[in-house]
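Asker: Here is a sequence together with a model predicted from it:
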Amino acid sequence: MGQRILTVNAGSSSVKFALYKSAASPECLARGQVQGIGSSPSFKFKKGGSGATEPVDAKDQDQALDVILSEITPLLDGQEVAGVGHRIVHGGPLRAAPAELTEDVLADLATFNPLAPLHQPHNLSAVKAAKRAFPYALQIGCFDTAFHRNHPWENDIYAIPRKYYKQGVKRYGFHGLSYDYVSHQLVREHPELHGKRIIMCHLGSGASICAVNNGVSISSSMGFSPLDGIPMSTRSGHLDPGILLYLMETEGMTAKELTHMLYYDSGLLGLSGISHDMQVLENSDEQGAKEAVEYFVYRVRREIGAMAATLSGIDALVFCGGIGENSPNIRLQIIERLGFLGITTDADANAQNATRISKGPTPVFVLPTDEEQVIANAVAKALAPAH
């Protein structure tokens, strides 16, 4: 079968892609991204074991997708793109599975733009651009919220008047595509953990913690929006809502101003006053950088403890995401005080970014995530002929 599958993951400053040979288990031919959109855009490309990065002209996500399409055309070898899979951050209260992105579905998804302003508008813009580029391809949306749609009631509701819950004000949870991949990969590589209680830490520019029991999400640190939980690169994480009331009353801040502060000026950037980049902060001698890292570590450790209580124990801890996969120092600081959960660090293995980085009875793993593979699998399933 010579058809191709393209996956698109559009964010506020980057558009990631991967090209697959269409099959029951899609085979990745190439992957990369246009990064630094709006500042210093560049195209990062990897095919097989080789890769390259070069500057490009991409002022927005549409132009970034144009760059990607021009670069992957030679890789199509004359084969058509039969399906395009998209990461959609917010699927709303009902979507628990991938769906075809019809005009009606897109209109509904646009109503969630205010809940994920860093991602949702760009996700949907990429869908429209892909439809123009591949008018005959099947467009499939894969939702970051879908993995969390079976939470127990008490992990979904807020203690505000019940009518708002019925209107959709609830805890949605995010990073579901990452957690879907990692949870399945963990059980494939370690079948003894099938049906066990797993705490997963997706730590990157966006960051969250998820409690999984028997392969099912029980609780997520992220809630109604991708703002909640642990601090992120520029997002605040958990915040007393009284702070927002205070800022509205004393500073006269509008909803638009509060949104910008919470999404763009907070998190590691706001705490340090230096950078949103964890690597920069780790290498800095500035007090603000040190304190930002300490706060991040504290909040992650606290959330792990909360998830362990939710699960009534823990059978394994997993790190993934850019920070989780690549920062031994952050991992060490997080887990060095988790001995009460049966966790003991293997310092050498951790320093080498090994798959297993613990010695104690509770294993700790570092597993690279692959959201694109989850998306490609969903497209392949949708393309498969019905039996």
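Answerer: Cool, got the structure.
Asker: C-alpha only now, for contacts and for neighbours.
Answerer: OK.
Asker: list the contacts for Val374?
Answerer: By CA atoms under 8 Å, 6 or more residues apart in numbering, Val374 lies in contact with 177, 180-181.
Asker: what's near enough to touch the nearest residue to Gly168 once chain neighbours are set aside?
Answerer: In space, not counting the residues next to it along the chain, Gly168 is nearest to Pro93; the distance is 6.3 Å by CA to CA, 6 or more residues apart in numbering. The neighbours of Pro93, taking CA under 8 Å, 6+ apart as the test, are 149, 168, 172.
Asker: can you map out the strands along this protein?
Answerer: 4-10, 14-21, 27-35, 42-47, 50-55, 81-88, 99-100, 138-143, 197-203, 207-213, 216-220, 316-320, 364-366 (DSSP state E).
Asker: so can I have a markdown table of those strands showing mean neighbour count and distance to Asp277?
Answerer: Shown next, in a markdown table, are the strands of the chain (neighbours: other CA atoms under 10 Å; distance: least, CA to CA, whole Å):
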| stretch | mean neighbour count | distance to Asp277 |
| --- | --- | --- |
| strand 4-10 | 27 | 20 |
| strand 14-21 | 24 | 15 |
| strand 27-35 | 21 | 14 |
| strand 42-47 | 19 | 18 |
| strand 50-55 | 11 | 20 |
| strand 81-88 | 26 | 23 |
| strand 99-100 | 16 | 34 |
| strand 138-143 | 25 | 26 |
| strand 197-203 | 26 | 12 |
| strand 207-213 | 25 | 13 |
| strand 216-220 | 24 | 24 |
| strand 316-320 | 23 | 17 |
| strand 364-366 | 24 | 20 |
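Asker: next, the one to line up against it:
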Amino acid sequence: MGDTRSVLVFNAGSSSLKFAAYRGAADAPSLRGAIERIGAGARLVLHAPAAEALGDTADLPADGSLEHLARWLMVRLRRHLADAEPAAIGHRIVHGGATFAAPARLDEAALDALERLIPLAPQHQPYGLAVVRAAMACWPASPQIACFDTAFHRGQPRLAQLFALPRALTDAGIVRYGFHGLSYAYIAGRLSELLGARADGRVLVAHLGHGASLCAMRGRRSIATTMGFTVMDGLMMARRCGALDPGVLLYLMQERGMDPARLVELLNERSGLLGVSGLSDDVRELEASGDPHAEEALELFAYRAAGEIGAMVAALGGLDALVFTAGIGERSAAMRRRICARLRWLGVELDAQANARHAPRIGAPQTAVDVLVVPTDEEIVIARAARAAVA
């Protein structure tokens, strides 16, 4: 694309809105930041370069809704772009269902189809679509490109996607979709430079953040992942319990009188690290606590992660490399140590000093499995896809 105009990227969550601007074909952003803590006293965080590029932001509506804050942000981004229409605007959309297996240009028909998927990702889908509509109103002439967290997994073997449910339900789309695909796509794109010939081997990526999942890759493609039909499956997370015996839900409905709304709140907001510790959903706070309940929550997180890693290694048929990414994976040396201590049977050994300083390679020398720490970058994946979509 010969266009030198900017590409904008929006990555919306229930309590944050990340954004970035990229000039022309550059991979380094001219502006990057986030509105954090939406709903709990929102604040704006800007990163270098151009940390002052939005001008005076003292009028940030700290108690505003995501839609209100998105409109406020877009007014300032128009000034940053000198009122030029962006060449494209890319959006992270969590769930693409069975239909959207690649980045897609959004129109009303596509938005209607994505809104029908809201019940599968109620904590994410409405917010991403609300930002899309705000961007359409602000820049009506710019193409809006959706990039889907589910798309990276759509080429998985059929067996990896199936639940053992009646075929009619499978045919109706109740299958394992998987998530965090934009993060995994970024890591997959880095593997050749990091691992050389082993990049196409048996690689397991651990995306450990507020939401957490694993992705087993062979040939830098997803062959299995821990999240399923929704983002609630698999690993223990900050506030989600992860995989759970469905009989527990039947018991809570039948014997405790819980309705679906209360179950959604329990499983998405009161479980995981927060529920087990009773203190916090933040690994940093739990590691500093000294409270035995905090210690138990951290140990359970590591225990569950190691167990799911074992299942993913079975799908891979072995393990050549383990990659940690996302907030906990990138920043918690102690959690990496807890998890890897349970994986020695796989040939995983850490270099304690390299792990403590968060080095890119943290595996002990001459061990069978490479262990890496790779910061993820969903925004550049979205920016590249948006450029390609309008090229």
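Answerer: Yep, it's here. Fair warning: this is a prediction, and the values are worked out from it, not measured in the lab.
Asker: so can I have CSV of the strands of the first structure showing distance to Thr254 of the first structure?
Answerer: Converted to CSV, the strands of the first structure look like this (distance: least, CA to CA, whole Å):
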stretch, distance to Thr254 of the first structure
strand 4-10, 28
strand 14-21, 28
strand 27-35, 31
strand 42-47, 35
strand 50-55, 38
strand 81-88, 28
strand 99-100, 36
strand 138-143, 30
strand 197-203, 30
strand 207-213, 26
strand 216-220, 29
strand 316-320, 36
strand 364-366, 41
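Asker: Looking at these, spot the one closest to Gly237 of the first structure.
Answerer: Proximity to Gly237 of the first structure (CA to CA) singles out strand 207-213 among these, at 8.8 Å.
Asker: what's the average distance of that closest one to the second structure?
Answerer: Comparing strand 207-213 of the first structure with its match in the second structure after superposition yields a mean distance of 0.4 Å (mean CA distance after the TM-score superposition for the first structure).
Asker: what range in the second structure matches that strand?
Answerer: Aligning strand 207-213 of the first structure against the second structure (TM-score structural alignment) gives residues 212-218.
Asker: And stretch 274-284 of the first structure, by the same measure?
Answerer: Against the second structure, stretch 274-284 of the first structure falls on residues 279-289 (TM-score structural alignment).
Asker: So what touches that stretch?
Answerer: Contacts of stretch 279-289 of the second structure (CA under 8 Å, 6+ apart): 238-239, 272-274, 277, 294-295, 298, 328, 332.
Asker: now stretch 223-240 of the first structure
Answerer: Outside stretch 223-240 of the first structure, the residues that touch it by CA under 8 Å, 6+ apart are 115-116, 156, 169-174, 204-209, 221-222, 262-270, 276-278, 296, 299-300, 303.
Asker: Mark which of these are buried, thanks.
Answerer: Among the contacts of stretch 223-240 of the first structure, those classed as buried by neighbour count (16 or more other CA atoms under 10 Å) are 115-116, 156, 169-174, 204-209, 221-222, 262-270, 276-278, 296, 299-300, 303.
Asker: Keep only those of those residues that are in helices.
Answerer: 262-264, 267-270, 278, 296, 299-300, 303 (DSSP state H).
Asker: I'd like the residues you listed laid out as JSON lines, including distance to Lys163 of the first structure.
Answerer: Converted to JSON lines, those look like this (distance: CA to CA, whole Å):
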{"residue": "Leu262", "distance to Lys163 of the first structure": "26"}
{"residue": "Tyr263", "distance to Lys163 of the first structure": "27"}
{"residue": "Tyr264", "distance to Lys163 of the first structure": "31"}
{"residue": "Gly267", "distance to Lys163 of the first structure": "31"}
{"residue": "Leu268", "distance to Lys163 of the first structure": "35"}
{"residue": "Leu269", "distance to Lys163 of the first structure": "36"}
{"residue": "Gly270", "distance to Lys163 of the first structure": "35"}
{"residue": "Met278", "distance to Lys163 of the first structure": "40"}
{"residue": "Phe296", "distance to Lys163 of the first structure": "34"}
{"residue": "Arg299", "distance to Lys163 of the first structure": "31"}
{"residue": "Val300", "distance to Lys163 of the first structure": "32"}
{"residue": "Glu303", "distance to Lys163 of the first structure": "29"}
